Every structure is written in structure tokens, then in C-alpha cells.
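Novice: Have a look at this fold, sequence not included:
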């Protein structure tokens, strides 16, 4: 790890999914504090983190946000990301008031159907050079 690389949470995402890649780009563009790092589930680090938390990287039903020994899943992961981006994105954290048993089924439906709804990239998304130090 180089001196410029943050040590904060790692977002593991599907780099072949159009929606997931767009969200990763959104995070890189709006994370002015450079808090988050990203790893694709297709890469060695992302796949290892998925396996560490009992998720099959070849068939995940959730993205995760890993911080230390903890992994947030499903809607909790999404809300933690937006909370970590600061204002105005932090306002999305109010959705935590919606019970998880309502939020998570919607999240899982979208996750299971992400390729059908949003499309799939032919190749994994690659970050711009100015964000390369934040993608593992």
C-alpha cells in the first residue's frame, strides 16, 4: 500500500455490471475525502474478501462494504456508502428508518436481476488514472 492510498472501507462491486460500475464511478467522483477504496469481485482481492465473508464471488447476491473484520451487505452496504460520501448524499441514510425486512428484498431483487435490467459490460470497467490508487 502506498502512502497516498486510504485505509478506509473497501467496496466490493461487480465490474461487469453497468449499474455497479456506474455506482463505483459515482463514489470515486463524489468521495472528496477519498475515504473509500474499491475492489471488483472479478479481481483477486475482491474475490478473496467475498470468500472471507462466505459469499461466492462467481454468483454473489450482494455487494459488500468491508471495514476491518466487518462486512455490510445488501441495503446496509449501499446506505453506508452514501452516508460516507457526506452531504448531500448523506441524506440517503434516512432510508435506514425503513426496516431492513422492507429494504433488503428490494435490494436483492435488483441485485439478482442487475444484468437483465441494467446490462452487462463486455469487459470489466477500469478507473481513470487519477483514481487508480483507490482501486485494488
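Specialist: Arrived safely. All values reported here derive from a predicted model rather than from experimental measurement.

Novice: From now on I want contacts and neighbour counts done on CA atoms only, so please keep to that.
Specialist: Noted.

Novice: Tell me, how many residues neighbour residue 117?
Specialist: If you count neighbours by other Cα atoms under 10 Å, residue 117 ends up with 13.

Novice: Not counting its neighbours along the chain, what's nearest it?
Specialist: Closest residue to residue 117 apart from its sequence neighbours, by Cα to Cα, 6 or more residues apart in numbering: residue 110 at 7.9 Å.

Novice: next up, a second structure to put side by side with the first:
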């Protein structure tokens, strides 16, 4: 890989709105792709992980999930974003970021932009029921 990849849940309206914000305001070098359209085995990411949390795959193929994936995205963006991301990697901020990420991820269907599909297990979402398995 030559550039990092950020994988998110494209079935989730809240996640999609968050990615739209990132694409407009956070100058990352990452390719941003919904896991439903990503070659997960080539990225070294399971479908279960991708459905559970956002995943950052660095150019050196190391992976980071959840709040740490967001921190890596911010570090990659540089400037003030880099400082915020670096702080998010340090204890105790790392622990707080993880707790906040899980709170948001577990309740994303209740948040603005969320959809009922966000509340369903990944294998029961409409997109996954019709998507062929590779």
C-alpha cells in the first residue's frame, strides 16, 4: 500500500455523515472506503471488525480500530489535527477517547444522521443480505 485506508460502515447514516465531514474538513491522505465495497481480506480486516468500528490501515499495513483509528486519521491530516490526534493516543486521553467512541458507536442509530440499519447486526442489514459473499 502506498497510502493509508480508512474503512467505515457505509450502511450507517451517522458514519456516512461523519465521513462527509472528514472529506470536507480534514485534509487526510487516506483513501476512505465503506467496508461494504472494500477488499477486506486484502486489507487484513475482518468483516466483523469493520462492522464494529472504523478501521485505519496504515501504509505499513498496521491496523488501528475505533478511537485509535480516528487518532491516526487526525495525525495524518497534520496541523492542529495532528496535535489533537497525538493527544488522543496518550493515556488518560486514550482511555477517555475509547469510552466516548464506544458510547457513540453503540448508539449511532440514535444520533443525527443515524438510520435504523445502524441498530441491526451487520449480517441483518439490507445491504449485507443482498451482497454476494466472496
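Specialist: Received it, and whenever you're ready, just let me know what you need. This one's a predicted model, so the numbers in the text were calculated from it and none came from an experiment.

Novice: What TM-score do the two superposed chains give?
Specialist: Put the two chains on top of each other and the TM-score (TM-score structural alignment, normalised by the length of the second structure) is 0.67; 115 aligned residues with a Cα RMSD of 3.0 Å.

Novice: which position in the second structure aligns with the residue nearest to residue 117 of the first structure?
Specialist: Under the alignment (TM-score structural alignment), residue 110 of the first structure maps onto residue 104 of the second structure.

Novice: Go ahead and report the secondary structure state at its match.
Specialist: For residue 104 of the second structure, the assignment made with DSSP: H, G, I helix; E, B strand; the rest coil gives helix.

Novice: any idea how far it is from residue 130 of the second structure?
Specialist: 27 Å (Cα to Cα, to the nearest Å).

Novice: Looking at these two, which is more packed in?
Specialist: Set residue 104 of the second structure next to residue 130 and count neighbours by other Cα under 10 Å: residue 104 wins out with 14 against 9.

Novice: quick one: the strands in the first structure?
Specialist: In the first structure, the strands defined using DSSP state E lie at 10-13, 37-40, 64-67, 70-73.

Novice: So which of those has the densest surroundings on average?
Specialist: Among the strands of the first structure, strand 10-13 has the highest mean neighbour count (mean count of other Cα atoms under 10 Å), at a mean of 27.

Novice: helices or strands next to that strand in the packing?
Specialist: Counting contacts by 3 or more Cα pairs under 8 Å, 6 or more residues apart in numbering; DSSP states H and E, strand 10-13 of the first structure packs against helix 18-30, strand 37-40, helix 44-52, strand 64-67.
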